[in-house]
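In: Attaching a predicted model along with its sequence, questions to come.
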Amino acid sequence: MENNINKDPQSMSFLDHLEELRWHLIRATIAVLVTAIAAFVAKEFIFDVLIFGPKKPNFPTYKALCNLSKLFGLDESLCFKELPFSVQSRKVAGQFSVHIWTSITAGFIVAFPYVLYEFWKFIAPAMYDNEKKYSKGFIIICSFLFFLGVLFGYYVITPLSINFLGGYQVSPEVLNEFDIDNYIALVRTSVIACGLIFELPVIMFFLTKVGLVTPQFLKKYRKFALVIVLILSAVITPPDIVSQVIVAIPILILYEVSIFISKIVIRKQRKQNKNLIQQS
């Protein structure tokens, strides 16, 4: 590992690059495992407060909806006193398995900035000096967008999904008794999916840098993007219009932000090309 660090990236062989990638992956994995161990120890907080928080009527989202309901004169139509379902484990090692995988998920979320840092360190040698100086900004912005998406998924998507699906019944004869694996899978999918979706502006930034998309392209296919966003919203939310609209709005805002970022990238590239022409 030490020899590869001092090597010129241009002179490194394919196997050297693989070795370098392996060590970046190892360090990122160690970071995830360390935070996962901390999450494993903090079992009461992870499960009683975070995981099962959206199941409780006093969850902040439900309180906010209740206050809005009263504010607009809807009485208590959006106030939830009790969610009519229970969570159970039907496997011998079910709870222990859920404890481990939930801890790993929490470890990945918490260690995301460091994982991103290791990824940046691997691709940085292939970049120009003027691009490397933006590394801190890249990590901060990506981490901010990811955590913003995680919070959106946790405080908006998760409670809406749990409230809708937890209270839905085809008949009073059928009781909602969800397996703990399914319940946590819903929370995990909502949180991580939103965290990754919120990285859209960063993805568009790099796609514009390499010339795969342009502002004109993004504007031209805005209508198709709207359809894709609505389909994506339908996949990660319960099948009701309100939830889909709530999810679609921030994604559409991110899409418009991506167009703005793409314009900035194209403008800078044209300026750099103009300067190079003048210098030559």
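Out: Nice, I can see it. Since the model is a prediction, treat every value here as computed from it, not as a measurement.
In: from here on, contacts and neighbour counts on C-alpha atoms
Out: Will do.
In: what ranges do the strands span in the stretch 51-200 of the chain?
Out: In the stretch 51-200 of the chain, the strands defined using DSSP state E, counting those that start in this stretch lie at 86-88, 177-179.
In: In stretch 47-63, which residues are buried?
Out: 47, 51-57, 59, 61-62 (16 or more other Cα atoms under 10 Å).
In: Next, format these as TSV and append distance to Ile109.
Out: Below are those laid out as TSV (distance: Cα to Cα, whole Å):
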residue	distance to Ile109
Phe47	15
Ile51	14
Phe52	18
Gly53	18
Pro54	18
Lys55	21
Lys56	23
Pro57	26
Phe59	21
Thr61	21
Tyr62	24
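In: Thr35: which of these is nearest?
Out: Phe47 (15.6 Å; Cα to Cα).
In: quick one: that closest one and Val41, what's the gap?
Out: Distance, Phe47 to Val41, using Cα to Cα, to the nearest Å: 11 Å.
In: As CSV, the strands of the stretch 51-200 of the chain with mean neighbour count would be great.
Out: Below are these laid out as CSV (neighbours: other Cα atoms under 10 Å):
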stretch, mean neighbour count
strand 86-88, 15
strand 177-179, 15
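In: circling back: looking at the buried residues of stretch 47-63, which one is closest to Ala124?
Out: Minimum distance to Ala124 across the buried residues of stretch 47-63 is 36.9 Å, recorded for Ile51 (Cα to Cα).
In: what's the helix ranked longest in the chain packed up against?
Out: Longest helix in the chain, counting residues (DSSP state H): helix 241-279. When contacts are defined as 3 or more Cα pairs under 8 Å, 6 or more residues apart in numbering; DSSP states H and E, helix 241-279 sits against helix 200-209, helix 215-220, helix 222-236.
In: just how off-centre is the second one within its chain?
Out: Taking Cα atoms, centre = their mean, to the nearest Å, one finds the center of helix 215-220 at 25 Å from the center of the full chain.
In: who touches it?
Out: By Cα atoms under 8 Å, 6 or more residues apart in numbering, the residues outside helix 215-220 that reach it are 259-260, 262-263.
In: Wait, Tyr155 touches Tyr62, no?
Out: No. Checked against Cα atoms under 8 Å, the pair Tyr155 and Tyr62 is beyond contact range at 9.5 Å.
In: Who are the contact partners of the residue nearest the centre of the chain?
Out: Central residue of the chain (Cα atoms, centre = their mean): Gly195, 1.1 Å from the mean position. With contact taken as Cα under 8 Å, 6+ apart, Gly195 is in contact with 145-150, 153.
In: Second structure for comparison follows:
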Amino acid sequence: MSDTRSSHSPEPDPQDDQQETFISHLIELRERLVKAVAGVLIIFLGLVYWAPEIFNLFARPLMVSLPKGGRMIVTDVTGSFFVPMKVTLLVAFLIALPWVLYQIWKFVAPGLYQHEKRLILPLVSSSYVLFLCGVTFAYFLVFPTVFHFMAHYNAPLGADMSTDIDKYLSFAMTMFLAFGITFEVPVVVIVLVRFGVVELDKLKQVRPYVIVGAFIIAAVVTPPDVLSQLLLAVPLIALYELGLLMARFFLKPEESPEAVGGTTAD
């Protein structure tokens, strides 16, 4: 009797294919992370020689606001070395951020539709520019204003204003992050409206809550003086309004106010 067993090879297991796909994604993610970190390190190594000068530029808003005889101090044995290195690394990261975002883009782009690719690229680019605008706003306007106010506030108390460089780094990074994120508000509003997460009319209705929330956030993040809180809250509100204005141009045709409210003649 002939062998009636099938000679066909076993069908591939879908779970095996999913596992191979998952592993391949992990390998690609690792490669993208390595390239992103390498880009930051290359720029950092190119800047490390000028680390003291970079820190002096970083600390300039405070130094020019200090009263006569005021200076920065070091309370940690290794602070004078590591703090300038940290500042230089952060500068390197900001410079290399387009390269880092490009690596992220190359990883997620294959899973996006064509219309999503056309939308995300300008959004990411504008996010980077707006974040730099927020950092620049904090450095050139907020820092001099706050430090000048605090220096004059300390004068009647007879207290010497001498700040530890590590404490200044923590304060400055908190402010940079707060204002950088604040300047991302228009992008956040556009994304919420464009992808249908929240309707534009709803965002307009919650405007009073946004105004109150802006002052609450400013009170938590900034130093406890009215001036610095206003310097964060007012731009946050203005940028929210800008986001509402620009979001109209990113509505889908069927969601635009003209399409929704328009009527056709009989």
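Out: Okay, I see it. Being a predicted model, the structure only gives us computed values, none of them experimental.
In: for the helices and strands packed on helix 241-279 of structure 1, which one ends up most surrounded?
Out: The highest mean neighbour count among these, using mean count of other Cα atoms under 10 Å, belongs to helix 200-209: a mean of 18.
In: Need the counterpart of Lys35 of structure 2 in structure 1.
Out: Using TM-score structural alignment, the equivalent of Lys35 of structure 2 in structure 1 is Arg27.
In: Its match: what's its closest spatial neighbour, skipping adjacent residues?
Out: Excluding its sequence neighbours, the residue lying closest to Arg27 of structure 1 (Cα to Cα, 6 or more residues apart in numbering) is Glu118, at 7.6 Å.
In: Now do the contacts for the one you found.
Out: Contact analysis of Glu118 of structure 1 by Cα under 8 Å, 6+ apart lists 24-25, 27-28.
In: any idea how far the aligned residue in structure 2 for the residue nearest to the centre of structure 1 lies from Gly158 of structure 2?
Out: Correspondence of Gly195 of structure 1 to structure 2, assessed by TM-score structural alignment: Gly180. Using Cα to Cα, Gly180 of structure 2 is found at 35 Å from Gly158 of structure 2.
In: go on, Leu89 of structure 2?
Out: On the measure of Cα to Cα, Leu89 of structure 2 and Gly158 of structure 2 end up 37 Å apart.
In: Neighbour count: these two, which is higher?
Out: Between Leu89 of structure 2 and Gly158, counting by other Cα atoms under 10 Å, Leu89 is the more crowded of the two (20 against 8).
In: Per the alignment, Ala39 of structure 1 pairs with which residue of structure 2?
Out: Aligning on TM-score structural alignment places Ala39 of structure 1 opposite Leu47 in structure 2.
In: Shouldn't its match be within a helix?
Out: Yes. Remark: Leu47 of structure 2 belongs to a helix, assigned using DSSP: H, G, I helix; E, B strand; the rest coil.
In: so it touches Val87, yeah?
Out: No. Under the criterion of Cα under 8 Å, Leu47 of structure 2 makes no contact with Val87, lying 10.6 Å away.
In: To what extent is whichever residue in structure 2 pairs up with Leu212 of structure 1 buried, counted in neighbours?
Out: Using TM-score structural alignment, the partner of Leu212 of structure 1 in structure 2 is Val197. Residues near Val197 of structure 2, counting by other Cα under 10 Å, number 10.
In: Then His99 of structure 1?
Out: His99 of structure 1 - counted by other Cα under 10 Å - has 17 other residues nearby.
In: ok, and the closest non-adjacent residue to it?
Out: Counting by Cα to Cα, 6+ apart, the residue nearest His99 of structure 1 is Phe40, at 6.9 Å.
In: And Leu62 of structure 2, by the same measure?
Out: Phe147 (6.0 Å).
In: ditto for His24 of structure 1
Out: In space, His24 of structure 1 is closest to Glu118, 5.6 Å off (Cα to Cα, 6+ apart).
In: and that neighbour, what pairs with it in structure 2?
Out: With TM-score structural alignment as the criterion, Glu118 of structure 1 lines up with Gln103 in structure 2.
In: how about the helices in the stretch 51-200 of structure 2?
Out: Along the stretch 51-200 of structure 2, counting by DSSP state H, counting those that start in this stretch, helices occupy 51-63, 79-108, 114-137, 143-154, 165-182, 185-194, 200-205.
In: Buried deepest among the ones you listed, which one?
Out: Most buried among those, counting by mean count of other Cα under 10 Å: helix 185-194, with a mean of 21.
In: okay, now the aligned residue in structure 2 for Val156 of structure 1: neighbour count?
Out: Using TM-score structural alignment, the partner of Val156 of structure 1 in structure 2 is Leu141. Counted by other Cα under 10 Å, the residues lying close to Leu141 of structure 2 total 12.
In: Relative to Pro61 of structure 2, how far out is Leu141 of structure 2?
Out: Counting by Cα to Cα, the gap from Leu141 of structure 2 to Pro61 of structure 2 is 9 Å.
In: Over to Val226 of structure 2?
Out: Counting by Cα to Cα, the gap between Val226 of structure 2 and Pro61 of structure 2 amounts to 19 Å.
In: Same question for Val234 of structure 2.
Out: Separation of Val234 of structure 2 from Pro61 of structure 2 (Cα to Cα): 22 Å.
In: got it, and Thr182 of structure 2?
Out: In terms of Cα to Cα, Thr182 of structure 2 sits 21 Å off from Pro61 of structure 2.
In: do the same with Ala159 of structure 2
Out: Taking Cα to Cα, one finds Ala159 of structure 2 at 20 Å from Pro61 of structure 2.
In: Structure 1: which residue goes with Gly79 of structure 2?
Out: By TM-score structural alignment, Gly79 of structure 2 lines up with Gly94 in structure 1.
In: ok, now which ones touch that match?
Out: Listed by Cα under 8 Å, 6+ apart, the contact set of Gly94 of structure 1 reads 180-181.
In: List the members of the contacts of Gly195 of structure 1 that persist in structure 2.
Out: Among those, the ones still in contact in structure 2 (both residues aligned by TM-score structural alignment, their matches' Cα atoms under 8 Å) are 145-150.
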